[in-house]
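**Student:** Predicted coordinates and the sequence they were generated for:
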Amino acid sequence: MFSSTATITWLSGHDNIKTYRVPASRHRKCFCSECGSALPRDQVDNGLLIVPAGSLDSAIGIRPQAHICFASRAEWDAHLEDVPKLDGLPP
């Protein structure tokens, strides 16, 4: 279904990366121990590279390949194109 040839090459800050694993699950989260920012991580078992959108600092030229866990989404996650869009925080 998905294929990935992407790899992560850390230019700096590698020593600040921490990983939290949820016990008895496959879920893990990588983050910066200095600022708490979510960081990219690979999922070796299925060849995916997970990149939190908040960790990007430039535009990307690809679209998402899937809307995962769609069947268990929140009830309000429908027709979000009708929700007002704000360029910053609400007043």
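**Tutor:** Received the coordinates, thanks. Residues are numbered from 1 along each chain as shown.
**Student:** going forward, measure contacts and count neighbours with C-alpha atoms only.
**Tutor:** Will do.
**Student:** just the strands in this protein please.
**Tutor:** Assigned by DSSP state E, the strands in the chain fall at 17-21, 28-32, 41-43, 48-50.
**Student:** ok, so what distance separates the most centrally placed residue in the chain from P90?
**Tutor:** Residue closest to the average C-alpha location in the chain (Cα atoms, centre = their mean): P52, at 2.4 Å. Applying Cα to Cα, to the nearest Å, the value for P52 to P90 is 23 Å.
**Student:** Alongside the first one, take a look at this:
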Amino acid sequence: MKQVLGSCLCNRVTYACENNFSQFHLCHCTQCQKATGSAYAANLFTDVDNIKWLTGEALIMRFNVAGRSISNAFCGECGSAVPYKSLSGKALVVPAGSLDCEPNIQPQSQIFYTERAPWFDSVTVCKKFDSMPK
């Protein structure tokens, strides 16, 4: 299996893992909206041991949401999402946007869809630009 690389925004946290993701979900829960500052979190799932931290592991911060089995991990320097072990310890959750290349699978489902942002459904009809509009 091909190895893929990933990093945070400031590039101080870097990692490698095998490109053998088993699941890819877009999570619309309100906690993921808050954690990402966006409409959903795009998370890949793989074997819990499928990671090698290359740099910056000591910079990683973790937050566990009380009352729900939800966590997120982020670079303590730039705040961007990085991989973390699920609370159950059975999976490694990899934020898709942290990868430096394409994962081996496409999104399979949108979960907690009833909690989606009220404006989400209008996204498909928005104007599209290849860069910042002038």
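**Tutor:** Nice, I can see it. Owing to the predicted nature of the structure, the values given are computational and were not obtained by experimental measurement.
**Student:** thinking again about what came up before, so which of the strands of structure 1 is nearest D77 of structure 1?
**Tutor:** strand 48-50 (21.6 Å; Cα to Cα).
**Student:** Relative to the whole chain's centre, how far out is that closest one?
**Tutor:** 8 Å (Cα atoms, centre = their mean, to the nearest Å).
**Student:** Average offset of that strand relative to structure 2?
**Tutor:** With the two structures superposed, strand 48-50 of structure 1 lies on average 3.2 Å from its match in structure 2, counting by mean Cα distance after the TM-score superposition for structure 1.
**Student:** Okay, now stretch 26-39 of structure 1: how far is its last residue from its first?
**Tutor:** 17 Å.
**Student:** Kindly name the residues of structure 2 that line up with that stretch.
**Tutor:** Mapped onto structure 2 using TM-score structural alignment, stretch 26-39 of structure 1 covers residues 69-82.
**Student:** Could I get the buried residue list for the matching stretch?
**Tutor:** With burial defined by 16 or more other Cα atoms under 10 Å, the residues of stretch 69-82 of structure 2 counted as buried are S71, N72, A73, F74, C75, G76, E77, G79, S80, A81, V82.
**Student:** Take those residues and write them to TSV, including distance to V65 of structure 2.
**Tutor:** Output for these, formatted as TSV (distance: Cα to Cα, whole Å):
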residue	distance to V65 of structure 2
S71	6
N72	8
A73	11
F74	14
C75	17
G76	18
E77	21
G79	17
S80	17
A81	15
V82	16
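**Student:** Identify the farthest-apart pair in those residues.
**Tutor:** S71 and E77 (18.3 Å).
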